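> Pasting the sequence and the predicted model now:
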Amino acid sequence: MRFLVLLLPSLLPLTGSAPLSHKEIQCPVGFHNIYDHCVQFRTQSATWHDMYNVCFNIGADIVKLDDANFMYYLVKFIKENKLDGHTYWIGASDEGHEGDFRWTDGTKVKMGTPFWGDHADQVQEPDGGTNQNCVYLDKDDHFFMIDYTCDGKLSVICEIH
């Protein structure tokens, strides 16, 4: 009995390989290339709106984490470079449109796993209601996304688009 094995490249798993569109880009001085995103870590603490302005003043925006691979490599970079002592604002908010989280560019924030954590209460974020309208990466919850009051004072990750 003979068997014919046919391997179709389009059906082979891509696990462990880089996306076809992934290419190395050059970032300005002071920015790190993480998964082809140019990011800068600002470890001083300020409110979400103040940090939005900090990023804006250097020609950047607060980081947008809408890709699980980018989030993975960003968190890996944070841990490998000992930046994990800080909690970081990211560019998501539902301020002015409760429950409808948007990035600063207006696009919708993906909900659920693998982006949002549970902040130790076993209830997946966001769960802060009208008092918690801005989003950060929580150092105490494996750098998953958590909603929080915009007046909290945290560090920030800026990104050049």
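That came through, no problem.

> going forward, measure contacts between C-alpha atoms and count neighbours the same way
OK.

> K64 and S93 touch, don't they?
No: taking Cα atoms under 8 Å as the definition, K64 is not a contact partner of S93, at 11.0 Å.

> Looking at these two, which one has more neighbours?
Neighbours per residue (other Cα atoms under 10 Å) separate K64 from S93, with S93 holding more: 26 against 22.

> Excluding chain neighbours, what is closest to the more buried one?
The shortest distance from S93 to any non-neighbouring residue, by Cα to Cα, 6 or more residues apart in numbering, is to C134 (4.4 Å).

> neighbours of that neighbour, just the number please.
Using other Cα under 10 Å, C134 is surrounded by 26 other residues.

> just checking, it touches Y88?
No: assessed by Cα under 8 Å, C134 is found out of contact with Y88, at 11.1 Å.

> Outside of stretch 138-150 itself, list whatever touches it.
47-49, 75, 84-88, 114-120, 125-128, 131-137 (Cα atoms under 8 Å, 6 or more residues apart in numbering).

> how close does the spatially most central residue of the chain sit to I90?
Among the residues of the chain, the one closest to the centroid is L65, at 3.0 Å (Cα atoms, centre = their mean). Using Cα to Cα, to the nearest Å, L65 is found at 8 Å from I90.

> any common contacting residues for those two?
Joint contacts of L65 and I90 (Cα under 8 Å, 6+ apart) do not exist.

> what's the overlap in contacts for K64 and S93?
Listed as contacting both K64 and S93 by Cα under 8 Å, 6+ apart are W103.

> number of nearby residues for N131?
13.

> Check which element follows the helix or strand containing G91 along the chain.
Element membership for G91, per DSSP states H and E: strand 88-93. The element immediately downstream of strand 88-93 (helix or strand, assigned by DSSP H and E) is strand 102-103.

> Would you mark the buried spots in the strand ranked longest in the chain?
Looking across the chain with DSSP state E, the single longest strand is strand 37-46. Neighbour counts using 16 or more other Cα atoms under 10 Å place 37-42, 45-46 of strand 37-46 among the buried residues.

> What segments of the chain are strands?
32-34, 37-46, 61-62, 88-93, 102-103, 134-138, 144-148, 154-160.

> Might you report the residue contacts of H119?
Counting by Cα under 8 Å, 6+ apart, H119 makes contact with 125, 138, 140-141, 146.

> 7 Å instead, please
H119 makes contact with D141, according to Cα atoms under 7 Å, 6 or more residues apart in numbering.

> quick one: contacts for I157?
39-42, 62-63, 88-90.

> and the comparison structure, right after this:
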Amino acid sequence: MDLVKILSVLLALTHPLMSTANPPVTDADVARLSGLLEDLASRYGGDVNDKVTANQVTIRSLEATLNRLVSDNAHLKASVSLLEEAASQKAQLQDISQRLAAMEASNLKPREPDIPCSLPFTEVFGRCVYADSSKSGTWEEMRQHCRTMDSDLVIIKSADFMWHLIRHLRDIGQDRSDYWVGGHRKSNAAPFQWVDGTPMKMGTPFWGHLNDYKNQQPYDGRNELHVCMYGKGFYFFHSCSLNHKQPPICQRR
């Protein structure tokens, strides 16, 4: 209703300006219009300012919320990426663990001979072996003797196989002698290897100790180039001289 009054007064004031026939606008008319405008401003001006201020606050709050959501989203993506990477690494570790477990189980499980063992060879922990106590000679001579039986000096890479082999010697009553095995080296400076070319493992649990009981290693003699299982030393490995003579333990290829 107040707006209608104001418009009516404005029309009344401007109408005389359009026609010179009408009387001029008086001070009373201007004062009346001014009073109406002041009254309108006092009624609605505060509400409008408050609403504008409230809207500005709301907009700033929404902008802050949006910025926080964008930041949280970036952190969330980074966290998801880290979780995915951790899951991938866990899967890789599980795969490696399973492979190692399978390899360990394979090493512990006796390997079946490729063909049934025929006399004079006997199956020991999946190998066909023959401790020929009827023969005695140097390492080279006994290796050649094994070759005449389509075999070679025994290779012992597993502590389990070594344990079963020693028990076999005791079971057949042939644990009173030293035996040649298939380990050798070309010189004192060269590493020991098996007759198939693979390196020998040194130290525990295969090698015996020197006289000081502190070192599990070969003797340093110039001719200590071949490996034997030393009967008096609980059948641990020892380096033996070129001229030493003893029986062989042969293994079928």
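Nice, I can see it. Note that the structure is a prediction, hence the values are computed from the model and not measured.

> Any idea what the TM-score comes out to?
Taking TM-score structural alignment, normalised by the length of the first structure as the basis, the two superposed chains have a TM-score of 0.82; 148 aligned residues with a Cα RMSD of 2.3 Å.

> Rebuild the buried residues of strand 37-46 of the first structure as CSV, extending it with distance to S10 of the first structure.
What follows is the buried residues of strand 37-46 of the first structure, written out as CSV (distance: Cα to Cα, whole Å):
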residue, distance to S10 of the first structure
H37, 27
C38, 31
V39, 33
Q40, 37
F41, 38
R42, 42
S45, 47
A46, 48
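
> From those, pick the one nearest E159 of the first structure.
Closest approach between the buried residues of strand 37-46 of the first structure and E159 of the first structure, by Cα to Cα: V39, at 4.4 Å.

> Spatially nearest residue to the aligned residue in the second structure for the closest one (excluding sequence neighbours)?
With TM-score structural alignment as the criterion, V39 of the first structure lines up with V129 in the second structure. Computed as Cα to Cα, 6+ apart, the closest residue to V129 of the second structure that is not its neighbour in sequence is Q251, at 4.4 Å.

> and if you look at C117 of the second structure?
Counting by Cα to Cα, 6+ apart, C128 is the residue found nearest to C117 of the second structure once chain neighbours are left out, at 5.5 Å.

> okay but that neighbour is in contact with P120, surely?
No: with contact defined as Cα atoms under 7 Å, C128 of the second structure and P120 do not form a contacting pair (9.3 Å).

> what sits in contact with each of those two?
In contact with both C128 of the second structure and P120: no residue, using Cα under 7 Å, 6+ apart.

> follow-up on the earlier one: closest one of the buried residues of strand 37-46 of the first structure to K79 of the first structure?
Looking at the buried residues of strand 37-46 of the first structure and their distance to K79 of the first structure, the nearest is F41, at 12.7 Å (Cα to Cα).

> Quick one: the residues in the second structure that the lengthiest helix in the first structure pairs up with.
Counting by DSSP state H, the longest helix found in the first structure is helix 68-80. With TM-score structural alignment applied, helix 68-80 of the first structure matches the range 159-171 in the second structure.

> so who does S187 of the second structure touch?
For S187 of the second structure, the contacting residues are L225, by Cα under 7 Å, 6+ apart.

> how far away is it from Q56 of the second structure?
Going from S187 of the second structure to Q56 of the second structure by Cα to Cα gives 91 Å.

> What's H145 of the second structure aligned with over in the first structure?
By TM-score structural alignment, H145 of the second structure lines up with V54 in the first structure.

> got a list of what its match touches?
Neighbours of V54 of the first structure in contact, by Cα under 7 Å, 6+ apart: none.

> Distance-wise, check it relative to Q132 of the first structure.
Look at V54 of the first structure and Q132 of the first structure: by Cα to Cα, they are 21 Å apart.

> do the same with Q44 of the first structure
Counting by Cα to Cα, the gap from Q44 of the first structure to Q132 of the first structure is 21 Å.

> is it true that R111 of the second structure touches C128?
No: using Cα under 7 Å, R111 of the second structure is not in contact with C128; the gap is 10.5 Å.

> Could you give the number of residues near A120 of the first structure?
The burial count for A120 of the first structure: 9, using other Cα under 10 Å.

> Please disregard the earlier target; I meant Y219 of the second structure.
17.

> quick one: what's aligned to it in the first structure?
Using TM-score structural alignment, Y219 of the second structure sits opposite D127 in the first structure.

> How about that match: what's its closest non-neighbour residue?
D147 (7.1 Å).

> Tell me who's in contact with the match of V39 of the first structure.
By Cα under 7 Å, 6+ apart, V129 of the second structure lies in contact with 121-123, 249-252.

> how about L137 of the first structure, what's its match in the second structure?
Using TM-score structural alignment, L137 of the first structure pairs with M229 in the second structure.

> Hmm, S177 and its match touching each other?
No: here M229 of the second structure does not reach S177: they are 8.8 Å apart, not a contact under Cα under 7 Å.

> Please identify which of the two sits among more neighbours.
A count of neighbours by other Cα under 10 Å puts M229 above the other of M229 of the second structure and S177, at 24 against 14.

> which ones are touching that one?
Going by Cα under 7 Å, 6+ apart, M229 of the second structure touches 178-181, 235-238.

> Could you say which of those residues is surrounded by the most neighbours?
Neighbour counts for the contacts of M229 of the second structure, by other Cα under 10 Å, peak at W180, which reaches 31 neighbours.

> Please report the distance of the aligned partner of it in the first structure from I157 of the first structure.
Aligned by TM-score structural alignment, W180 of the second structure pairs with W89 of the first structure. W89 of the first structure sits 7 Å away from I157 of the first structure, going by Cα to Cα.
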